[in-house]
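**Student:** Here is my input; please provide its structure:
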Amino acid sequence: MSTYNYKKETTIKTTFNRNNRRDLGPRINNKILAKNIQVISETGVNLGVMPTAQALQMAIDADMDLVEINANNIPPIAKIMNYGKYKYEQKKKISEARKNQKTNELKEVWIKPFIEENDLKIKMKKVFEFLNEGDKVKISVMTKGSKRVLAIGARSGATTNLFERVIQIIGDKGTIESKSKPDERTRSIIIAPAK
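**Tutor:** Below is the predicted model of the structure:
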């Protein structure tokens, strides 16, 4: 025998709250709530305080939009402008700013403590590519591993010698920003591009 579970339907009443409205940009044309506004013409001339209906009619006659620029001012400030063109120009400015903005990243290159000379040249070539792009480079030396390798590396000072070779190869193409503490298992240096 099958049973059916009757669930009680519930309805949720929602109310519109002006304070919680999403910010969709400035109010334009008929969406302006103030009765009187201070109007600025499309050329930037202050036309003074006037009723919103009169300012809206002026915008319609000029084949433009009435855009509320500062709603917090008393009376609010509105400008007569082509809102579509204004939005397009703002979007274009933001896009250009993003294009021109270069984010510098921290790139990391791992090196073994007993690296061969040719392998080191290849790693350093990659480091120079990152520095030429304007990025900082963290060169890390793998000191963890079997106890025998650590003992040999600690006695011979392999990581210290390796860092000295790396610094010598970099020369004036980069500046050392920081070094890791000698007691850490993974040792590293951070190199910034030369200015």
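
**Student:** can we go C-alpha only for contacts and neighbour counts from here?
**Tutor:** OK.

**Student:** And the helices in this structure?
**Tutor:** For the chain, the helices defined by DSSP state H cover 52-61, 83-100, 117-132, 147-156, 158-170.

**Student:** Show me what the first one is packed against.
**Tutor:** So that's helix 52-61. In terms of contacts (3 or more Cα pairs under 8 Å, 6 or more residues apart in numbering; DSSP states H and E), helix 52-61 is packed against strand 36-40, strand 65-70.

**Student:** still on that earlier bit, including mean neighbour count and distance to residue 40, could the helices of the chain go into CSV?
**Tutor:** Converted to CSV, these look like this (neighbours: other Cα atoms under 10 Å; distance: least, Cα to Cα, whole Å):
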stretch, mean neighbour count, distance to residue 40
helix 52-61, 17, 9
helix 83-100, 11, 14
helix 117-132, 15, 49
helix 147-156, 12, 75
helix 158-170, 16, 59
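
**Student:** now those helices in CSV, with distance to residue 27?
**Tutor:** Formatted as CSV, these follow (distance: least, Cα to Cα, whole Å):
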stretch, distance to residue 27
helix 52-61, 12
helix 83-100, 11
helix 117-132, 47
helix 147-156, 68
helix 158-170, 57
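
**Student:** Could you also give me the structure for this next sequence, so I can compare it with the first?
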Amino acid sequence: MLMNEKIKASEVELTGLHGEDLGVMPTAEALALAKKLKVDLVCTSLMSSPPPCRLIGAGDAKREKQQAKAAERGMKVKEIRLTPQIEEHDYETKRRQAEKILQSGDAVLLVVRIKGKEGTAAKELLERLAKDLSHAGHRTSGIQLSGKQASVQLNP
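**Tutor:** The predicted model follows:
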């Protein structure tokens, strides 16, 4: 994604801040307009002539670039393992870790190892963790109890 002075085309097809079509104009004129409005001129594609460009707010351009990069690499599923008798401090650490992963655009698989009759405690722990992380991600399905582990996956 080319921005501002890095756009080398002689003229560009410009779209305004609110999606309005401003037509084809020289690149220098488009840059002057962007500077006047205190925004960035971003080239959206180099495959056509003249290249289509948009006026985007400074912070929005950076955020859009990060989202494009995240979408390009795809979503990974990262696993976080817990035990049913986890202490409060450790729980908070795992919760923050999962929140950071969800905010980076990856999915989290929360897995609780079960020994003996710990199934209900494991299920309660996963319910609590899923509820605490509801602002950062949503469950793909219910809690799966299978053999020696209980798990739930959260997507951003």
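
**Student:** Mind putting the helices and strands packed on helix 52-61 of the first structure into a markdown table with mean neighbour count?
**Tutor:** Shown next, in a markdown table, are these (neighbours: other Cα atoms under 10 Å):
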| stretch | mean neighbour count |
| --- | --- |
| strand 36-40 | 22 |
| strand 65-70 | 22 |
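
**Student:** looking at those, which is closest to residue 78 of the first structure?
**Tutor:** Ranking these by proximity to residue 78 of the first structure (Cα to Cα) places strand 65-70 first, at 4.1 Å.

**Student:** contacts for the closest one?
**Tutor:** Defining contact as Cα atoms under 8 Å, 6 or more residues apart in numbering, one finds that strand 65-70 of the first structure is touched by 26-29, 32, 55-56, 59, 76-83.

**Student:** how far apart are that strand and its match in the second structure?
**Tutor:** Its aligned residues in the second structure lie a mean 1.6 Å from strand 65-70 of the first structure after superposition (mean Cα distance after the TM-score superposition for the first structure).

**Student:** and that strand, which stretch of the second structure?
**Tutor:** Using TM-score structural alignment, the residues of the second structure aligned to strand 65-70 of the first structure are 40-45.

**Student:** which position in the first structure aligns with residue 108 of the second structure?
**Tutor:** Taking TM-score structural alignment, the alignment pairs residue 108 of the second structure with residue 103 from the first structure.

**Student:** ok, now residue 17 of the second structure?
**Tutor:** By TM-score structural alignment, residue 17 of the second structure lines up with residue 42 in the first structure.

**Student:** what about that match, how many neighbours?
**Tutor:** 16 (other Cα atoms under 10 Å).

**Student:** show me what contacts it?
**Tutor:** Applying Cα under 8 Å, 6+ apart, the residues near residue 42 of the first structure are 79, 80, 81.

**Student:** Now intersect those with the strands, please.
**Tutor:** Those of these mapping onto strands are 79, 80, 81, per DSSP state E.

**Student:** against the second structure, where does stretch 166-176 of the first structure fall?
**Tutor:** Going by TM-score structural alignment: stretch 166-176 of the first structure matches no residues.

**Student:** Show residues contacting that stretch.
**Tutor:** Here stretch 166-176 of the first structure makes contact (Cα under 8 Å, 6+ apart) with 124, 128, 131, 189, 190, 191, 192, 193, 194.

**Student:** Look up how far residue 42 of the first structure lies from the closest residue to the third one other than its chain neighbours.
**Tutor:** Of all residues beyond its chain neighbours, the one nearest residue 131 of the first structure is residue 193 (5.0 Å), with distances taken as Cα to Cα, 6 or more residues apart in numbering. Applying Cα to Cα, to the nearest Å, the value for residue 193 of the first structure to residue 42 of the first structure is 47 Å.
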